[in-house]
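Asks: what follows is a predicted protein model with its sequence.
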Amino acid sequence: MANQITPHFQNSMGVAKIEIGTKEFKCIGALPPFDHPHVYLDMGNETEIVCPYCSTHYVFNAELDSAAASPAEAAYNKKSA
């Protein structure tokens, strides 16, 4: 992902699971100003990971675009926030 922007995801909604279209991303916790330190997470060969700060459970979904999420509002775009 060297020449790409790393997607960011958040869980202000408090859902149990967020499906995302990438295995390398940053979790910000909740929407600013209630976010936690933005942590880089890499699933590697796995298909799911739990954020060590907020315990959000992320699951890889290959059908989603790399910056997309389900629910859609979990995808964080600083420009639109």
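Replies: Thanks, I have it.
Asks: from now on I want contacts and neighbour counts done on CA atoms only, so please keep to that.
Replies: Noted.
Asks: find the residue at the geometric middle of this structure.
Replies: F9 (3.0 Å; Cα atoms, centre = their mean).
Asks: residues contacting that residue?
Replies: 25-29, 69, 74-76 (Cα atoms under 8 Å, 6 or more residues apart in numbering).
Asks: sec struct for it, please.
Replies: strand (DSSP: H, G, I helix; E, B strand; the rest coil).
Asks: which residue, other than its chain neighbours, is closest to it?
Replies: In this structure, F9 finds its nearest non-sequential neighbour in A75, 4.7 Å apart by Cα to Cα, 6 or more residues apart in numbering.
Asks: ok, second structure coming up, stack it against the first:
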Amino acid sequence: MADHVIPHFHNDSGVPAIAIGVREFMCVGATPPFDHPHVFLDLGDDDEKVCPYCSTLYRYRADLGAAETDPPDHLYTEKTAA
């Protein structure tokens, strides 16, 4: 089992850049059903990376937690049946 969860981020609001607090993540584009293929992105030693599907620029910021984004509310969480 994986020792950590890879956060997924969306860009429903269409902002050009999203600051995140992790270096490994998934971009889903917009939330389903308007999402693109969920692509794994790894910043490595870089502080920025552009999603090849939706062109969202992700910027690493060490002051943000794994579930935080700037602007806020871009963490994607899958809805589960109650």
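Replies: Received the coordinates, thanks. All values reported here derive from a predicted model rather than from experimental measurement.
Asks: returning to that earlier point: against P37 of the first structure, how distant is the residue nearest to the centre of the first structure?
Replies: Going from F9 of the first structure to P37 of the first structure by Cα to Cα, to the nearest Å gives 12 Å.
Asks: try A69 of the first structure
Replies: Distance from A69 of the first structure to P37 of the first structure, by Cα to Cα: 20 Å.
Asks: same question, T22 of the first structure
Replies: Relative to P37 of the first structure, and taking Cα to Cα, T22 of the first structure is found at 20 Å.
Asks: which one's more surrounded, these two?
Replies: T22 (23 against 11; other Cα atoms under 10 Å).
Asks: which ones are touching that one?
Replies: 60-62, 65-67.
Asks: let's see 10 Å
Replies: Counting by Cα atoms under 10 Å, 6 or more residues apart in numbering, T22 of the first structure touches 6-7, 42-43, 47, 58-69.
Asks: repeat that for I6 of the second structure.
Replies: 22-26, 40-41, 66-67.
Asks: quickly find the element holding it.
Replies: Assessed by DSSP states H and E, I6 of the second structure sits outside every helix and strand.
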